[in-house]
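S.K.: I need the structure of the sequence given here:
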Amino acid sequence: MTASKQHGVALIIVLMLFAILSTITLEIVFRQDRFLTRADNLLQWDKRYQYAMAAEVVAQQGLIDDLDDDRNNNAMVDDCVEEQWAVQLPPTPYDDAMLSASVQDLQGRFNLNWLITTSGGQFIRNPEAITQLTRLIEQTFPPEANPSRLANEMADWLDSNNIVDSVEGAEDPEYRNRRTPNMPVSHESELRALLSFRVNSQPAESLVWGLFTALPQGTTLNVNTAPPQVLDAVIGSVAGTGAVKAVIEERKKAPITAISNLMQEPAFNGLNANQKNDLASLLGVSSEYFQVMVNVEVDGQLSRLVSRLHRANGQGKTTSVFSRQVSPLLTPLEPACNPFYNADGT
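M.R.: From the prediction side, this is the model:
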């Protein structure tokens, strides 16, 4: 091989080595930049989360202060208008963040776990609650939804047996990729897992989901914070729409302080003693379960933390968090009073 050819081969080898080294260098720089970006994103996310947690602690203290105030005034009542917790924090600067928050009463919503009762360690379908849920879905879901089918499927989703108790129900054999839990649900979003639920069957207004919740079975409905649709589902199915209107008119004057007094209203005279007692056992005037929503913005990046709290109304000052969820900001913060609170229910 001549000297010129040897020089040509050497030049090609040098160029190849240079290209390889350049490629490796670029890959190292790219990976390092990606690692730094990921680390910065995680740090920023953690900062927003910690700010949200701080706001959650403030909300917990507000609920405790409200409970102390109720005890001092001997009025264990919660409404969404005058209570200390019933406030909404507008966008407020805090260090390098912008925070906004609100608190909602979960006991002003329809509890899906009412669809079952406990007997002998088994969860049994509650026909009255199924009727109530059917009535609520009829008012809130679009016409193409099948309210009775969805309510019965929800009951089968919860009850202990694997028998389809209604022609409109559904149990394990009807589901292909999931199984019914056969126990109380932990979140209202489990409605979406039902066999007949379709995307085009969901409420057109996303805020309608604020009418549903998942709480322990014996939890009562707070008549001071429940919107008309939920009152109609629970009270209207037993006592009629006149009783619902009576509740709404009564709480407009002042928060209702006793269910026993409410049952004496003329609108409930059509019920016998047993019906009144059964209905009264479902209702209350105070709450233990609340939701705190916090939006945090730092350097143009947004996060929302949704926390659910249990405030024991006993002698202690215990307020505990039983769930936290980092949620996308698809809708505005919910106000203390449900958006449908002042609606006429039509």
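S.K.: When you work out contacts or count neighbours from here on, use the C-alpha atoms and nothing else.
M.R.: Will do.
S.K.: Tally up the residues packed near Arg48, please.
M.R.: In terms of burial, Arg48 registers 24 neighbours under the definition other C-alpha atoms under 10 Å.
S.K.: wait, what's in contact with it?
M.R.: For Arg48, the contacting residues are 97, 296-298, 302-303, by C-alpha atoms under 8 Å, 6 or more residues apart in numbering.
S.K.: my guess is it is in a strand, correct?
M.R.: No. Following the definition DSSP: H, G, I helix; E, B strand; the rest coil, Arg48 is helix and is not counted among the residues of a strand.
S.K.: Could you report the separation of it from Ser22?
M.R.: Relative to Ser22, Arg48 is positioned 39 Å away (C-alpha to C-alpha, to the nearest Å).
S.K.: Over to Arg71?
M.R.: Taken as C-alpha to C-alpha, the span from Arg71 to Ser22 is 73 Å.
S.K.: One more, please, to line up against the first structure:
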Amino acid sequence: MSGHQRGIALISVLLVMSLVLLITSGLLRSHRLSLQSSGQSLQQVHLRQLAMAGETWALLQLQDAASAGQKTVDLTQDWARMTADFDIEDAQLSVDIEDLAGRFNLNALLTQGQIDQVTLNRWARLLDLLDLPPLPLSQVGALQELSQLRLLPGVDGQLLRQLEPWVAVLPTEATLNINTAPAMVLRTLDGVDAGVADALVGQRSEAAWASVQAFTQDPLLAGAGLSSHGLGIGSRWFRITVQVSQGQSRLRLATDVERDPDTHRFNILQRRLLPSSTHEMPR
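M.R.: So this is what the prediction gives:
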């Protein structure tokens, strides 16, 4: 074989080896990415399992409260006062239970197909407090979820995020629970300004109102002419929010539940994964 032929053969061998190295490198990189993806998927599954464990714990607390047969749902009860921070398998769990009847029920605006004027006035005050434009909910009708408000002109994601912590989509008959509503929502009531609302929240942290009449006759509301329409002292609807942290990974699960009025058992209405930056309603 001449020197020229040997040179060509050597170059051919080098090209084949380079091609093999490129293919091998690509396969290794693909395998490594596949392992990383599998590892991340397994971790997400693990975080979800932990979140479900937190949800189960919260349901047990609510079930215990329901079994106690208390006439009110309020923030002096164990379900609201319990510290719910756990360390499990190198992960941190934080569990929060919120009474959704403490929010403004958007469906309460429509009663038997008619606009409820008292509730409509409260809705207008809430929008004013949040510095939001008027939103004619009668144009949408009964709501199944908050995102339906996008049907209204000018409603975008930013507006919904600003509104979301203060409203709920519950059955028409659900009343506003005065024992759990935050100061912002109490300010939608006739004659309740910021100072009165804060005082009411501070007062009920020691003792809940046993009836709506006791609330409307509270000395803090003397002369306000507050209507008892649409107000209540109990609830069947709750949101369980579980946040799981493990290393740099985060998972946030929100579960809405309803207590059956006949069996008193809790049914899951929906589960959602939330962004870690989502803010729940303050108490």
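S.K.: Tell me the residue in structure 2 aligned with Asn295 of structure 1.
M.R.: Under the alignment defined by TM-score structural alignment, Asn295 of structure 1 is paired with Gln243 of structure 2.
S.K.: Just confirm its match contacts Val95, I think it does.
M.R.: Yes. Here Gln243 of structure 2 reaches Val95: they are 6.6 Å apart, a contact under C-alpha atoms under 8 Å.
S.K.: Out of the contacts of Arg48 of structure 1, the closest to Asp40 of structure 1 would be?
M.R.: Lowest distance from Asp40 of structure 1 to the contacts of Arg48 of structure 1 (C-alpha to C-alpha) belongs to Val298, with 12.5 Å.
S.K.: For the closest one, which non-adjacent residue is closest in space?
M.R.: Nearest non-adjacent residue to Val298 of structure 1, counting by C-alpha to C-alpha, 6 or more residues apart in numbering: Ala97, 4.8 Å away.
S.K.: who are the neighbours in contact with that neighbour?
M.R.: For Ala97 of structure 1, the contacting residues are 48, 51, 296-299, taking C-alpha under 8 Å, 6+ apart as the criterion.
S.K.: from the residues you listed, which two are the most distant?
M.R.: Tyr51 and Asp299 (13.5 Å).
S.K.: What is the burial count for Asn152 of structure 1?
M.R.: Residues near Asn152 of structure 1, counting by other C-alpha under 10 Å, number 26.
S.K.: Now do the SS call for it.
M.R.: In three-state terms, and counting by three-state DSSP, Asn152 of structure 1 is helix.
S.K.: ok, it to Pro127 of structure 1 distance?
M.R.: Distance of Asn152 of structure 1 to Pro127 of structure 1, given as C-alpha to C-alpha: 9 Å.
S.K.: Strands along the stretch 201-346 of structure 1, start to end?
M.R.: Under the criterion DSSP state E, counting those that start in this stretch, strands of the stretch 201-346 of structure 1 are mapped to 212-213, 221-222, 283-284, 289-298, 301-311, 319-327.
S.K.: any chance of these in CSV, plus mean neighbour count?
M.R.: Rendered in CSV, the data for the strands of the stretch 201-346 of structure 1 read as follows (neighbours: other C-alpha atoms under 10 Å):
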stretch, mean neighbour count
strand 212-213, 20
strand 221-222, 26
strand 283-284, 22
strand 289-298, 24
strand 301-311, 20
strand 319-327, 14
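S.K.: Could you provide these in TSV, with additional columns for distance to Lys253 of structure 1?
M.R.: Written out in TSV, the entries for those read as follows (distance: least, C-alpha to C-alpha, whole Å):
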stretch	distance to Lys253 of structure 1
strand 212-213	26
strand 221-222	16
strand 283-284	18
strand 289-298	24
strand 301-311	27
strand 319-327	30
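S.K.: So for structure 2, the centremost residue is which one?
M.R.: Central residue check for structure 2 by C-alpha atoms, centre = their mean: the C-alpha nearest the mean position is that of Ala254, 5.1 Å away.
S.K.: Mind telling me what it corresponds to in structure 1?
M.R.: So Ala254 of structure 2 corresponds to Val306, using TM-score structural alignment.
S.K.: Could I get the contacting residues of that match?
M.R.: The neighbours of Val306 of structure 1, taking C-alpha under 8 Å, 6+ apart as the test, are 291-294, 324-327.
S.K.: Out of those residues, flag the one nearest to Leu43 of structure 1.
M.R.: Proximity to Leu43 of structure 1 was ranked across the contacts of Val306 of structure 1 by C-alpha to C-alpha; first place goes to Val326, at 15.7 Å.
S.K.: who's in contact with that closest one?
M.R.: Residues in contact with Val326 of structure 1 (C-alpha under 8 Å, 6+ apart) are 303-306.
S.K.: go with 6 Å
M.R.: When contacts are counted by C-alpha atoms under 6 Å, 6 or more residues apart in numbering, Val326 of structure 1 touches 304-305.
S.K.: what do we get in structure 2 for it?
M.R.: Per TM-score structural alignment, Val326 of structure 1 is aligned with Leu273.
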